[in-house]
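# Predicted model, plus sequence, below.
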Amino acid sequence: MPVEERLSYGMQFSVLKKTVIWISIVTVILLNSSIFGVYSYLAEYLKSVSNMSPDTISLTLFIFGGANIIGNIVAGKFLTHSAAKTAVTFPLLLGAVYVILFFTGQFTVPMAIITLVWGILAGGIMANINQYLIASAAPEAPDFANGLFISSCNVGTTLGSVAGGLFISEMGTQYVVLVGILSLILSLFTIILRTYMYRPIKQHAA
């Protein structure tokens, strides 16, 4: 197998001149914010809103973690079949989950079911979508794209957590879900915009 020439730092940084990479970065930040703006306070939400016992909270968090594994498997199949459609559908599905969570989060059984679905979407599917968004926008610099992916996820996690804390302090724990909903609305806009921008690139490359 031939050895590929290593890209210079200048060539790698040149991908930042592409509008689609910046839209992808913003999208990843928003998607991560939509998850961690809510998940960072899940234990507190389960305690104060759902009124769960410590043991039930631990079980619910375990369900969320286990659902992440399922999400990884599902994500691979959907992204392979139709990556763009999966990316557009994701904020709609997670948004529906958050709306249901907002109105039924005080009930233990519905909350446990919601957490399972949420875990599938948030853990595996979102992470794979995020990586797809960045990697496909800069295929000529995969290592640099991976760094952008990690950095964007970290920024989104931080901003989401800060926003969640502000919503809780100003409005109450129940309203932390609004951080997720608002982030998803914005991410849907950027995903649609990116889809239209990226399509000509694919056609030109073909």
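Yep, that arrived.

# can we go C-alpha only for contacts and neighbour counts from here?
OK.

# can you pull out the helices in this structure?
Under the criterion DSSP state H, the chain contains helices at 9-13, 19-39, 42-48, 54-104, 108-119, 126-137, 142-171, 177-205.

# contacting residues around the shortest one?
Same thing as helix 9-13. E140, A141, F144 (Cα atoms under 8 Å, 6 or more residues apart in numbering).

# Show me how far it is from its chain's centre.
Relative to its parent chain, helix 9-13 has a centroid offset of 27 Å by Cα atoms, centre = their mean, to the nearest Å.

# Geometric centre of the chain: which residue is closest?
With distances taken as Cα atoms, centre = their mean, L31 lies nearest the centre of the chain, 3.5 Å away.

# which residues sit in contact with that residue?
Shown in contact with L31 (Cα under 8 Å, 6+ apart): P91, M126, N130, G156, S183, L184, S187.

# Please convert those to CSV, extending it with distance to K202 and neighbour count.
Rendered in CSV, the data for the contacts of L31 read as follows (distance: Cα to Cα, whole Å; neighbours: other Cα atoms under 10 Å):
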residue, distance to K202, neighbour count
P91, 23, 25
M126, 23, 26
N130, 19, 22
G156, 27, 26
S183, 28, 23
L184, 26, 26
S187, 22, 27
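
# adding another structure so you can compare the two:
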Amino acid sequence: MRIVEESQPTSRAPRRRLHRRPIPRQTEMGRRRRTIAMLAMALGAFALGTTEFTSMGLLPLIAADFGVSEDTASTIISAYALGVVVGAPGVAALTAKLPRRRLILILLGLIVVGNLASVAATSYPVLLGARFVAGLPHGAYFSVAMLATASMSPPAQRGRALAFVVTGLTVATIVGVPLAQVLGQNLGWHAAYGVVAVIALVAIGGLWIAMPHMTQMAASSIRQEFSVFSKGQVWLTLLIGVTGFAGMFAVYTYITWIMTKDAGLPEGWMWLILMIFGGGMTAGNWLGGRLADWNVEKGLVLSVAALAVALIAFYFSTAHVIPATVFFTLIGVFGMALQPSLQVRLLDHAGEAQTLAAALNQSALNTANAGGAAVGGLVVGAGLGFGSPALAGAVLSVIAVVLCVVAARLARSSAR
């Protein structure tokens, strides 16, 4: 803010009036403003990562509070994921002509609203609706944030800039989720969602101050964005993401019960297990980026095959805390390693529909989130034990390997 003097025709002292400094265009922004904007976008990713993953660790508290069964409680995971699946393509396409700065602020505002509604929920159906609303801006936010970051950054630094924003998500699994777990256990599960709302508000403040008018981001259209759905390779890539990630989410949904009931870990130590898992996801993000730079198709196959092996090993180790923690962490490593190759493959086959393609990657991940939680609920509800989602997830991962091979062969044959 700056204070300017307003001249008066009378002899009275000049009256002061506050004016907001004009928002610069993208071409006028300096390095400091760019850094603050990227930090704010990473903070928004941190909020989304925290709200997405913290629900899994809070399920026992939520189930006890509302008097529902374990498999019923897991449907709040599916509700959030459904919001992402619906919101990612819908918001990305329908807001194609909306200025990107305004859109990203609106999306963060929806994150605040959805999480505050979760805090205020007094019944399980209301919580389901609140989690759906909280999930609506998820995919579109990542899509706009990633493309805006690439547009703001010098060409030679775009890769590092994108990795920096994604780090907000992976750091959330190391810091945000364990913090929310501790708050949930000591202050009630409502407190965890309240923290997310506060984080999103801080991100809004940072972007309000630092994000410029994105004048170099080309406008799109609904027709142009929806053309992505006519591409067979895009559909195959999304199926790989859904089946590949589902195994990881099937286990993550029930990890608190697995570690406390099967392995005998005191519930007060779950924050440490989630923190270690978050470290595995961060390492997997780094590994996945290298695999994508090396060979996208082979990177996909190696990641999802290794994930299947880790899921099987986890199933046979659930009675012991240390082996279970090791293999659970490896599930995070290989699950996250899948993400960069999926993103690159989607963008390579999306043509001009880059915004929607970037959002669809989040749709695939959260379809897997919903599907993994549902599959886990089915096998647990059938009385097969809390470790059984790992075997069901391994089957899904094997299906993903087959899809990877089919997609790669079709791509090679069409290129001839």
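That came through fine. Quantities reported herein were computed from a predicted structural model and do not represent experimental measurements.

# between the helices of the first structure, which one is nearest to M1 of the first structure?
Nearest to M1 of the first structure among the helices of the first structure is helix 142-171; the distance by Cα to Cα comes to 18.4 Å.

# So which bit of the first structure is the longest helix along the second structure matched to?
Looking across the second structure with DSSP H, the single longest helix is helix 31-66. Per TM-score structural alignment, helix 31-66 of the second structure has no counterpart in the first structure.

# Only the buried residues of that helix, if you could.
33-63 (16 or more other Cα atoms under 10 Å).

# State the next helix or strand along the chain beyond it.
helix 70-73 (DSSP states H and E).

# Can you give the distance of that next one from its chain's centre?
So, by Cα atoms, centre = their mean, the centroid of helix 70-73 of the second structure is 22 Å from its chain's centroid.

# can you name the residues of the first structure that the helix or strand just after that helix overlays?
Next helix or strand after helix 70-73 of the second structure toward the C-terminus (DSSP H and E): helix 75-94. The aligned range for helix 75-94 of the second structure in the first structure is empty, by TM-score structural alignment.

# Which strands and helices lie in contact with helix 75-94 of the second structure?
Other elements packing on helix 75-94 of the second structure under the criterion 3 or more Cα pairs under 8 Å, 6 or more residues apart in numbering; DSSP states H and E are helix 31-66, helix 124-135, helix 138-152, helix 222-226, helix 354-381.

# could I get those helices as TSV with distance to T72 of the second structure?
Below are those laid out as TSV (distance: least, Cα to Cα, whole Å):
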stretch	distance to T72 of the second structure
helix 31-66	8
helix 124-135	10
helix 138-152	23
helix 222-226	35
helix 354-381	8
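
# For P323 of the second structure, which of those is the nearest?
helix 31-66 (19.5 Å).

# quick one on the thing from earlier: looking at the helices of the first structure, which is buried most?
Comparing these by mean neighbour count (mean count of other Cα atoms under 10 Å), helix 19-39 comes out on top with a mean of 25.

# distance between that helix and the chain's centre?
The answer for helix 19-39 of the first structure is 7 Å, by Cα atoms, centre = their mean.

# same thing with stretch 7-24 of the first structure?
Taking Cα atoms, centre = their mean, one finds the center of stretch 7-24 of the first structure at 22 Å from the center of the full chain.
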